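S.K.: give me a model of this one.
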Amino acid sequence: MKVVNARDSFLTNYEVLAHLNATKAKYEEEGKATGNHAMKAGNLETVMMELRDYLRHTPSATQSDEAIESFMSRAAPFQLEKVELLMIINQRPKGLAELDVLVEELESRLSEEQIEELLGLVRECFGGEEDGGEMEVDEA
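M.R.: The predicted structure follows:
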């Protein structure tokens, strides 16, 4: 596999899912145009399908670029590391216990009020799972 655009940054699960959906759509269009199955590597197709299926059952399935950008700008005062922000976006913590696993030394870095404010920001930007179950969205 060839790296088209080298990046020195992290990707959210949402960005990976969006890329996979766009890649699948591209291959389907190429397949319609040529009449052949455009994706030649069977293993690649399997990996992409399984990864898409997995990501469709995670918080990334219901996120948007706008929500992520809003969260990132509004979370700046908390002075969290990029990887911590990434994990918060990917996992969408609902409580202190989940957030504590994602943010190193959480209680020594943030006050109780800041922790509640951060959890409120997560709920506001990304919503929450009312039923606590898996998420499923229609294929794009």
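S.K.: going by C-alpha atoms from here, please, whenever you check contacts or count neighbours.
M.R.: OK.
S.K.: separation between Ala22 and Leu106?
M.R.: Distance, Ala22 to Leu106, using CA to CA, to the nearest Å: 37 Å.
S.K.: who has more neighbours out of those two?
M.R.: Leu106 (16 against 13; other CA atoms under 10 Å).
S.K.: hey, which helix is longest across this structure?
M.R.: helix 13-34 (DSSP state H).
S.K.: quick one, the helix or strand just after it and helix 13-34 angle?
M.R.: Next helix or strand after helix 13-34 toward the C-terminus (DSSP states H and E): helix 42-55. Orientation of helix 42-55 against helix 13-34 (axes from the mean of the first three to the mean of the last three CA atoms, to 10 degrees) gives an angle of 140 degrees.
S.K.: for the comparison step, fold the sequence that follows:
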Amino acid sequence: MKILDAGTKVLSDHEVLSFIQAKRKEHKEEDAKAKADGQSVFPRPDNFLLALQRHEYHLNHKRRPFLENPNYKADESHIIQLMEALEPRLQLTKTELLMLVNQRPHNREMMLPMIEDVESRYSEGDQNFIVEKVVEVLGAARPVTPDPDQMEEGE
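M.R.: Okay, here's the model as predicted:
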């Protein structure tokens, strides 16, 4: 998906990371062109650069499900495949679908906060079906170990 205007679409984690990387490349090219033309480099707002840096760090973190997923493709095919697997039986919003793709829940408890009113909309069997299809299409979950960078003192 090509992002024409940032902030107007719901995006997967990979699409956001691709956008940030493209923006960084664009900045480098603009800066190199300005230097080559003998012009001063265009200053960018510090808060914008900090936001890019934080999001890029978060999305490149080793604990992101899509980074180490052997079933993951850098296009939308895995999203479409999951949607087609769920659609005959269940109707999810795009946001709910992207939450499932980005977080890749491997049990019902992980999936519950990702779908609005899940317990009133879907039976326990349907909820298990969602998790089964996520694992089938996106791959089995990696074991989650505590991240020392994220742990607070005293834990």
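S.K.: returning to that earlier point: how much does the longest helix of the first structure stray from the second structure?
M.R.: When the second structure is overlaid, helix 13-34 of the first structure sits 1.7 Å from its aligned residues on average, using mean CA distance after the TM-score superposition for the first structure.
S.K.: remind me what that helix packs against, helices and strands.
M.R.: For helix 13-34 of the first structure, the helices and strands in contact under the criterion 3 or more CA pairs under 8 Å, 6 or more residues apart in numbering; DSSP states H and E are helix 42-55.
S.K.: where does the helix it packs on end up in the second structure?
M.R.: Alignment note (TM-score structural alignment): helix 42-55 of the first structure is matched to residues 46-59 of the second structure.
S.K.: how far apart are the matching stretch and its match in the first structure?
M.R.: Mean for stretch 46-59 of the second structure is 1.1 Å (mean CA distance after the TM-score superposition for the first structure).
S.K.: mind listing what's buried in that stretch?
M.R.: Leu52, His55, Glu56, Leu59 (16 or more other CA atoms under 10 Å).
S.K.: let me have the residues you listed in a markdown table, extended by distance to Glu136 of the second structure.
M.R.: Below are those laid out as a markdown table (distance: CA to CA, whole Å):
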| residue | distance to Glu136 of the second structure |
| --- | --- |
| Leu52 | 33 |
| His55 | 28 |
| Glu56 | 28 |
| Leu59 | 23 |
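S.K.: so how many other residues sit close to Pro43 of the second structure?
M.R.: The burial count for Pro43 of the second structure: 7, using other CA under 10 Å.
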